[in-house]
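> got a structure for you, letters missing:
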């Protein structure tokens, strides 16, 4: 499999995908048509046009929603980009439109490269359980694509020492997740990404990540770190995915 899993699509002060431009271009080398999946946002046309504009010098972009059956858009394509937005809405749409199984099969077989950002990166994990999003819709299951055997928390935020906010930090929320589930969680800071190629995985970007595991202290991962060991994870959730 070839995966590019971005924490975010827009960095502060930069254009859409600009912070990861070189990585995106490298990932799409040899690809002439990219299928964009816009279902995490309500405005499918506007979202697709935004991606077209950002990638106009890199690849032809086709919106999955521009076909009567979005699965038809995947035919002959060599790459797919699942965009960010609300993860619950995205997962519900992937299920109702028949894209969840179609994407899983084609990406796992190596026929399709998978690029995700934020909610799209959440979809590459086994479950939706480590998303930051509000459940604005209710999918029948939290089971996602399972392209990697570990969880990712995009937009990971470090605790601010001077903050007076009394709610849980992101790390505390993920510790709650680990009270019920045993699967590594990679907290990707904004500007970071995970690149997977076959049995190899690397942490990209400039901001690094935090790895959180059940029963172990959180540990810092620097940009360029080898993430290959995470591909050997054996996720255990509190109940079987349905």
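That came through fine. Just so it is clear, the model here is predicted, and its values are computed rather than measured.
> hey, let's count contacts and neighbours off CA atoms from now on
Noted.
> Are we agreed that residue 22 is in a strand?
No. Assignment of residue 22 by DSSP: H, G, I helix; E, B strand; the rest coil gives helix, placing it outside any strand.
> first vs last residue of stretch 143-155, how far apart are they?
The first residue of stretch 143-155 is 21 Å away from its last residue (CA to CA, to the nearest Å).
> Any chance you could list what contacts it?
Residues from elsewhere that reach stretch 143-155 (CA atoms under 8 Å, 6 or more residues apart in numbering): 6-8, 91, 100-101, 103-104, 107-108, 118-119, 121-128, 130-132, 183-190, 230-235, 241-242.
> Please spell out which residues along it are buried.
Neighbour-count burial for stretch 143-155, counted by 16 or more other CA atoms under 10 Å, picks out 143-155.
> Same question for stretch 165-176.
Going by neighbour count (16+ other CA under 10 Å), the buried part of stretch 165-176 is 170, 171, 174, 175.
> The last one: helix or strand, and which one exactly?
Residue 175 is located in helix 170-180, with elements delineated by DSSP states H and E.
> What is that helix packed up against?
strand 209-212 (3 or more CA pairs under 8 Å, 6 or more residues apart in numbering; DSSP states H and E).
> Adding distance to residue 214, write the buried residues of stretch 165-176 out as TSV.
Listed next are the buried residues of stretch 165-176 as TSV, based on distance: CA to CA, whole Å:
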residue	distance to residue 214
170	15
171	12
174	9
175	8
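> show me the contacts for the residue most central in space within the chain.
Nearest residue to the geometric centre of the chain (CA atoms, centre = their mean): residue 121, 0.3 Å. By CA under 8 Å, 6+ apart, the contact list for residue 121 reads 5, 6, 7, 82, 84, 115, 152, 154.
> Give the buried residues for the helix or strand following the helix holding residue 175.
Counting by DSSP H and E, the element after helix 170-180 in chain order, helix or strand, is strand 185-188. For strand 185-188, the neighbour count (16+ other CA under 10 Å) marks 185, 186, 187, 188 as buried.
> The spatially closest residue to residue 225 that is not a sequence neighbour: helix or strand, and which one exactly?
Leaving aside its sequence neighbours, residue 225 sits nearest to residue 203 (CA to CA, 6 or more residues apart in numbering; 5.3 Å). Per DSSP H and E: residue 203 is located in strand 200-205.
> Please apply the same query to residue 152.
Using DSSP H and E, residue 152 sits in strand 151-153.
> want to compare, so here's the second one:
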């Protein structure tokens, strides 16, 4: 049974890293002595080692040991044997490129579908949908494919921002960009606001957190989905 925690962000304004998700993470990885961290997204261009150390510091609070995927001589085997997997935020283009270049995308997908607990934040959440095409990230590198894990049936737009009606900025809103995506692509898109996450258990996908999310569907009106809702009821 699939078991995922898919969060918009790792850090809320004024909070510490993963602090707001701590109770959920404790449940997600209950019984895990170790987890495997995928550091490929490299926020701010930091090294794999620096990123992994940051994750180790957090999970030490839960008495869970963290190993970076880059540390293994046989990373495919490491994914297959992982007790739990965490893919952090950063640049989705870089993350997807690395997963493909290392032939790991399919292995991570298979592990998730086999029930390995998974936590994704930001870029690590983007890759849970069918494609990465609704990311906000700059295309700093050209991935072999936009196709991603496809372990949920819709795309995500983490860090979703509502239009500021008082702003004098005349650029595109997130809603405008998602509507542009739907000119050429049919899959639904969930705009996931900061502090929101999806709790995936088997075929159930429940929106959690204090805020609602926005559901965009091709040729349909946008829907505001309240926290606690079963997402599959809206996307069928």
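Done, it's in. The model shown is predicted, which means the values in this text are computed figures rather than measured ones.
> Among the buried residues of stretch 143-155 of the first structure, which one lies nearest to residue 31 of the first structure?
Taking CA to CA as the measure, residue 31 of the first structure lies nearest residue 147 of those, at 20.5 Å.
> Show me what that closest one aligns to in the second structure.
Superposed on the second structure with TM-score structural alignment, residue 147 of the first structure falls opposite residue 151.
> Just give me the match in the second structure for residue 159 of the first structure.
The alignment partner of residue 159 of the first structure in the second structure, by TM-score structural alignment, is residue 163.
> With residue 62 of the first structure instead?
So residue 62 of the first structure corresponds to residue 67, using TM-score structural alignment.
> do the same with residue 82 of the first structure
Using TM-score structural alignment, the equivalent of residue 82 of the first structure in the second structure is residue 87.
> give the contact list for the residue of the second structure most remote from its centre.
Within the second structure, the residue lying farthest from the chain centre (CA atoms, centre = their mean) is residue 168, at 30.9 Å. Listed by CA under 8 Å, 6+ apart, residue 168 of the second structure has no contact partners.
> Could you pull out the helices in the second structure for me?
22-28, 48-59, 75-81, 92-101, 105-113, 123-126, 174-181, 232-235 (DSSP state H).
> Out of the ones you listed, which one sits most buried?
helix 123-126 (a mean of 30; mean count of other CA atoms under 10 Å).
> Average offset of that helix relative to the first structure?
Taken against the first structure, helix 123-126 of the second structure registers an average deviation of 0.5 Å after superposition, with mean CA distance after the TM-score superposition for the first structure.
> In the first structure, what range does that helix match?
Using TM-score structural alignment, helix 123-126 of the second structure pairs with 119-122 in the first structure.
> How far off centre is the matching stretch?
3 Å (CA atoms, centre = their mean, to the nearest Å).
> my read: residue 179 of the first structure touches residue 215, true?
No. Here residue 179 of the first structure does not reach residue 215: they are 9.0 Å apart, not a contact under CA atoms under 8 Å.
> what sits in contact with each of those two?
If you check residue 179 of the first structure and residue 215 against CA under 8 Å, 6+ apart, no residue is contacted by both.
> Contact partners for the closest residue to residue 64 of the first structure other than its chain neighbours?
Of all residues not flanking residue 64 of the first structure in the chain, residue 70 sits nearest, at 4.8 Å (CA to CA, 6+ apart). Neighbouring residues of residue 70 of the first structure by CA under 8 Å, 6+ apart: 64, 97, 99.
> same thing with residue 39 of the second structure?
Residue 39 of the second structure neighbours (CA under 8 Å, 6+ apart): 48, 51, 52, 68, 69, 70, 87, 88.
> which two in these are spaced the farthest apart?
Farthest pair in those, by CA to CA: 70 and 88, 13.7 Å.
> Which one's more surrounded, those two?
residue 88 (28 against 17; other CA atoms under 10 Å).
> Distance of that one relative to residue 66 of the second structure?
From residue 88 of the second structure to residue 66 of the second structure the distance is 13 Å (CA to CA).
> Would you mind listing the residues touching both of these two?
residue 37.
> what's the counterpart of the residue nearest to residue 225 of the first structure in the second structure?
Using TM-score structural alignment, residue 203 of the first structure lines up with residue 207 in the second structure.
> got it, and residue 109 of the first structure?
So residue 109 of the first structure corresponds to residue 114, using TM-score structural alignment.
> is it true that that match touches residue 2?
Yes. Using CA under 8 Å, residue 114 of the second structure is in contact with residue 2, at 6.7 Å.
> out of the two, which sits in the more crowded spot?
Neighbour totals were compared for residue 114 of the second structure and residue 2, and residue 2 leads with 18 against 13 (other CA under 10 Å).
> Tell me who's in contact with that one.
112, 113, 114, 115, 116, 117, 200, 201, 202, 203.
> If we use 7 Å, what do you get?
By CA atoms under 7 Å, 6 or more residues apart in numbering, the contact list for residue 2 of the second structure reads 112, 113, 114, 115, 200, 201, 202.
> cool, and residue 131 of the first structure?
122, 153.
> Check the gap between the residue opposite it in the second structure once aligned and residue 156 of the second structure for me.
Applying TM-score structural alignment, one finds that residue 131 of the first structure aligns to residue 135 in the second structure. For residue 135 of the second structure, the distance to residue 156 of the second structure equals 7 Å [CA to CA].
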